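> structure for this input, please:
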Amino acid sequence: MAFKPFLVYILAAIAEIAGCYSLWAVLKLGKSPLWLIPGALSLCAFAWLLTLIDSPAAGRAYAAYGAIYIAGAVGWMWLMEKQRPDLWDLAGLALCLAGSAVILLAPRHS
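Next up is the predicted model:
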């Protein structure tokens, strides 16, 4: 099922961004160091989720994930930080998503 990898990647992006944001919040926004506990758990969930991708090469799974992460980061910027993406953000995102689709959906011989 081609949809499953995208769902896993979306969940992984949410987990990675949330985990990284916890450190940002502590160091840049003065939040309590206790924010690092759910952040660390979130990063562990991110790493576990990527192991669910059916790929013989970890590098390929990570490369395809990269664009989904970028989409998540742009979405986070817009929804959580109230910074609307500009044309260049969206153009770059479109290029990344196209590249990810090529990596993820290319017919390969085992």
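> going by C-alpha atoms from here, please, whenever you check contacts or count neighbours.
OK.
> in this protein, which spans are helices?
For the chain, the helices defined by DSSP state H occupy 3-29, 36-50, 58-79, 87-105.
> can I get the ones you listed in TSV with mean neighbour count?
Output for the helices of the chain, formatted as TSV (neighbours: other CA atoms under 10 Å):
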stretch	mean neighbour count
helix 3-29	18
helix 36-50	17
helix 58-79	18
helix 87-105	15
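> to compare against the first, here's the next sequence to fold:
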Amino acid sequence: MTVLRSLALFLCAALFEIGGAWLVWQGLREHRGWLWAGAGAIALGCYGVVATWQNDENFGRVLAAYGGIFVAGSIVWGMVADGYRPDRFDLLGALICLVGMGVIMYAPRGH
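Presented below is the predicted three-dimensional model:
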């Protein structure tokens, strides 16, 4: 699997997971109703499916690497959907997570 395909899958998974969690939040915390929350639950299920499409057979590695995408994606989602303004420490933390994601997922291994 190419790195670009893998990254595309991580981005797709992020849209489903972060979007799904946001929909549940909107449905329950912002009182938009169970339709929003139900759509979020479906999106979260789709996230789980997309995660299985990564070529690496190690669940722990794929989910740990995805964590970096989730952190950075959540900050971006908050900026776009909710007007969140990250500070320099939010951005630094997200960058550190993305570097960790790259090491976990794409470091050369001798097997």
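> what about the aligned partner of M101 of the second structure in the first structure, distance to W88 of the first structure?
Here M101 of the second structure is matched to S100 in the first structure, going by TM-score structural alignment. Separation of S100 of the first structure from W88 of the first structure (CA to CA, to the nearest Å) stands at 18 Å.
> ditto for L50 of the first structure
On the measure of CA to CA, L50 of the first structure and W88 of the first structure end up 28 Å apart.
> same deal with G66 of the first structure?
Taking CA to CA, one finds G66 of the first structure at 18 Å from W88 of the first structure.
> could you do W76 of the first structure as well?
16 Å.
> also P38 of the first structure?
33 Å.
> A45 of the first structure touches A12, doesn't it?
Yes. A45 of the first structure lies in contact with A12 (CA atoms under 8 Å); the separation is 7.3 Å.
> tell me the contacts of A40 of the first structure?
Residues in contact with A40 of the first structure (CA atoms under 8 Å, 6 or more residues apart in numbering) are G19.
> can you do 10 Å?
With contacts defined as CA atoms under 10 Å, 6 or more residues apart in numbering, the neighbours of A40 of the first structure are A15, E16, A18, G19, C20, S22, L23, F46.
> and the gap between it and A13 of the first structure?
14 Å.
> then L105 of the first structure?
19 Å.
> do the same with R84 of the first structure
Distance, R84 of the first structure to A13 of the first structure, by CA to CA: 19 Å.
> same question, C96 of the first structure
14 Å.
> and the residue lying closest to the match of M101 of the second structure once chain neighbours are set aside, what does it touch?
Spatial nearest neighbour of S100 of the first structure, excluding adjacent residues (CA to CA, 6 or more residues apart in numbering): A64 at 4.4 Å. Counting by CA under 10 Å, 6+ apart, A64 of the first structure touches 5-6, 9, 96-105.
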